[in-house]
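A.B. asks: Give the three-dimensional model of this entry:
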Amino acid sequence: MGQSVPYSEIVWMKFEKEDYGTMSYKTSFNQEDFERVSLIRNRRRPLEDFAMPTLQPIRLDHKPISTKKYQDLQKALQWVPPIFHNFYTTLAHDGTACDLPED
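C.D. replies: Got it, this is the predicted structure:
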């Protein structure tokens, strides 16, 4: 039977690359040690056989951001490491685009 996890009481979650499939958590910031729980359901199956599913993109085209948001991002580039500048300067933008979520 699985371990019960008090998700609504968790204040700190930690996932480590070296400890794949395990979540460490605290239910109080004063708690000394993390509690651990395995997130892999079938414990009889070796970890090597576990494969992440291939995710499909939500959309194939890039949704443009508003020109105003694009301009704000360009002003903020002075604080962005140069290695990422190309991403921000090539963002699709449009004067009619809406930055609010669609209903």
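
A.B. asks: use CA for all of it now, contacts and neighbours both
C.D. replies: Will do.

A.B. asks: Identify each buried residue in the longest helix along the chain, please.
C.D. replies: Across the chain, the longest stretch assigned as helix under DSSP state H is helix 67-76. Going by neighbour count (16 or more other Cα atoms under 10 Å), the buried part of helix 67-76 is 67, 69, 70.

A.B. asks: Proceed likewise with the subsequent sequence, for comparison:
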Amino acid sequence: MECDLSFGLIEQKKRQIPEVFVPADCETVIRDTSAKFIAYNMNKDDFYSFSPFNEITNDQKKNSDGYPLKWKEICWFAYHKSERLTFRYKSTLNIDVEFISCLMATSKVGRPCFNFSILKPLNGTSIKIKVAKYKNLLSLLEYIPPIHHTFYKNMKHRPWHQAKKYLI
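C.D. replies: The predicted model follows:
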């Protein structure tokens, strides 16, 4: 796949910079790998749940040009609130290739009627790591510079009583 080459280049760069401890370090490695790579520092407010959209629309089979929409081949997906009921995609990570537009779908009742205000940010749902993983990370703090200890100590993890049900 085209992305394998990019990941390989990042891995090569990471070997030159072995001190990668926190996400900001990963961002630096990616940016320093190639001028073609753009790293965005995203936070939880940048992610939305499209579940409400799925409930009122049909699955899209063709793009705006009438060609079959092959979901497995999409490498780059873009959505802008200003482009009502439309998303753009690419089947390549090449920045010079134009995006292809696709009408998201007409509603199940036959007319575009999606209100984007029903999209909920995912910031209320953070993924918590297992207690065992959290304890393991804390046991490795002696190998991590003290400046980064707070990052690991503040990781969200399941309380022990919630973790029990996952131990099957």
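
A.B. asks: Tell me how the two chains score on TM-score.
C.D. replies: Overlay of the two chains. TM-score (TM-score structural alignment, normalised by the length of structure 1): 0.47; 85 aligned residues with a Cα RMSD of 4.5 Å.

A.B. asks: so which strand or helix has residue 87 of structure 2?
C.D. replies: strand 86-90 (DSSP states H and E).

A.B. asks: which secondary structure elements does the helix or strand just after the longest helix of structure 1 contact?
C.D. replies: With elements assigned by DSSP H and E, the helix or strand that comes after helix 67-76 of structure 1 is helix 85-89. On a contact count with 3 or more Cα pairs under 8 Å, 6 or more residues apart in numbering; DSSP states H and E, helix 85-89 of structure 1 meets helix 67-76.

A.B. asks: Which elements pack onto the helix it packs on?
C.D. replies: helix 85-89, strand 93-94.

A.B. asks: circling back: following element in sequence after the strand holding residue 87 of structure 2, please.
C.D. replies: Beyond strand 86-90 of structure 2 toward the C-terminal end (DSSP H and E), the next one is strand 100-103.

A.B. asks: mind listing what's buried in the biggest helix by length in structure 2?
C.D. replies: Secondary structure of structure 2 per DSSP H: the longest helix is helix 2-16. By 16+ other Cα under 10 Å, the buried positions in helix 2-16 of structure 2 come out as 6, 10, 13, 14.

A.B. asks: in the next helix or strand after it, what's buried?
C.D. replies: Downstream of helix 2-16 of structure 2, the first helix or strand assigned by DSSP H and E is helix 23-33. In terms of neighbour count (16+ other Cα under 10 Å), helix 23-33 of structure 2 has its buried residues at 26, 29, 30, 31, 32, 33.

A.B. asks: Just flag the most distant two among those residues.
C.D. replies: 26 and 33 (10.7 Å; Cα to Cα).

A.B. asks: picking up where we left off before, what is the longest helix of structure 2 packed up against?
C.D. replies: Using 3+ Cα pairs under 8 Å, 6+ apart, helix 2-16 of structure 2 is in contact with helix 23-33.

A.B. asks: related to what we said a few turns ago, distance to residue 15 of structure 1 added to the buried residues of helix 67-76 of structure 1, as JSON lines?
C.D. replies: Shown next, in JSON lines, are the buried residues of helix 67-76 of structure 1 (distance: Cα to Cα, whole Å):
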{"residue": "67", "distance to residue 15 of structure 1": "37"}
{"residue": "69", "distance to residue 15 of structure 1": "33"}
{"residue": "70", "distance to residue 15 of structure 1": "33"}
